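**Q** please work out how this folds:
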Amino acid sequence: MVTIPDPHLAMVRPVTPRTPRGCEECLIEGSPWVHLRLCLTCGHVGCCDSSPMKHARRHAGSDDHPVVRSFEPGEDWRWCYVHEALV
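**A** Predicted structure coming up:
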């Protein structure tokens, strides 16, 4: 079986986290988060799906930036929200 790479990986760019201290929206709203995700298209830092506001998923959908990586220390996995899969 041949595995075809996720086409959304073409959207991955070298990025700098826009808010390295935490989720961009949660910092503004004063909301808590559980884990952080870094958008690999623009550098948006958002909270994960286990967080109350799910800002990383919202950003992926509203800005059409589907690929994130974990922004947690020691983690280096990437996720595509469109395919709901590790990439």
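
**Q** use CA for all of it now, contacts and neighbours both
**A** Will do.

**Q** shouldn't Cys42 be in contact with Ala56?
**A** No - with contact defined as CA atoms under 8 Å, Cys42 does not reach Ala56; the gap is 11.9 Å.

**Q** quick one: which of the two has more around it?
**A** Ala56 (27 against 18; other CA atoms under 10 Å).

**Q** distance of that one relative to Pro5?
**A** 22 Å (CA to CA, to the nearest Å).

**Q** now Ala60
**A** For Ala60, the distance to Pro5 - CA to CA - is 19 Å.

**Q** neighbour count: those two, which is higher?
**A** Ala60 (20 against 9).

**Q** and the more buried one, what is it in contact with?
**A** Applying CA atoms under 8 Å, 6 or more residues apart in numbering, we find Ala60 in contact with Cys39, Pro66, Val67, Tyr81.

**Q** one more to line up against the first:
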Amino acid sequence: MSDINGLDPGVPPSGTGCVECDAAGGWWFHLRRCAQCGHIGCCDSSPAQHATAHWKSTGHPLVQSFEPGEDWFWDYDSNELYDPGPELMQPGAHPADQPVPGPADRVPQDWTRLLHR
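**A** Below is the predicted model:
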């Protein structure tokens, strides 16, 4: 998989949370990391779905879960799951003490009602 277009294992993640949610004061359920540029976006269950929006705006097809203990990749172009995939630059996940959903101070009490299914 390391020779697949859209994969750069030497790029660090853009942070520990969804870039756009952090900028807007939003929250996320799970996080995904772009395997090409390191952008951290929220998953499709999250209200804003920034990881998919990043793929649509940039064409970067591969994301890896940015959740502790997970190393699978999703290819948006082919709708294929790779589990496991190659190791990307560390850190490979958000901090283990960061809550899910997060960040804790921005998650509404009725958060489960707001998830995309």
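
**Q** TM between them?
**A** Once the chains are laid over each other, their TM-score by TM-score structural alignment, normalised by the length of the first structure reads 0.85; 80 aligned residues with a CA RMSD of 1.4 Å.

**Q** what separation do you get for Asp22 of the second structure and Asp3 of the second structure?
**A** 32 Å.

**Q** give me the more crowded residue out of those two.
**A** Taking other CA under 10 Å, Asp22 of the second structure and Asp3 do not tie; Asp22 has more neighbours (16 against 7).

**Q** which SS class is that one?
**A** helix (DSSP: H, G, I helix; E, B strand; the rest coil).

**Q** aligned to it, what sits in the first structure?
**A** Matched across to the first structure, Asp22 of the second structure falls on Leu27, judged by TM-score structural alignment.

**Q** do the same with Ile40 of the second structure
**A** So, by TM-score structural alignment, Ile40 of the second structure is matched to Val45.

**Q** count of neighbours near its match?
**A** 29.

**Q** is it true that it touches Leu27?
**A** No - between Val45 of the first structure and Leu27 there is no contact under CA under 8 Å: 10.4 Å.

**Q** now the helix of greatest length in the first structure: which residue numbers in the second structure?
**A** In the first structure, with assignment by DSSP state H, the single longest helix is helix 55-63. Aligned by TM-score structural alignment, helix 55-63 of the first structure falls on residues 50-58 of the second structure.

**Q** tell me which residues of the matching stretch are tucked away?
**A** His50, Ala51, Thr52, His54, Trp55 (16 or more other CA atoms under 10 Å).

**Q** next: stretch 73-86 of the first structure.
**A** Quick answer for stretch 73-86 of the first structure (16+ other CA under 10 Å): Arg78, Trp79, Cys80, Tyr81.
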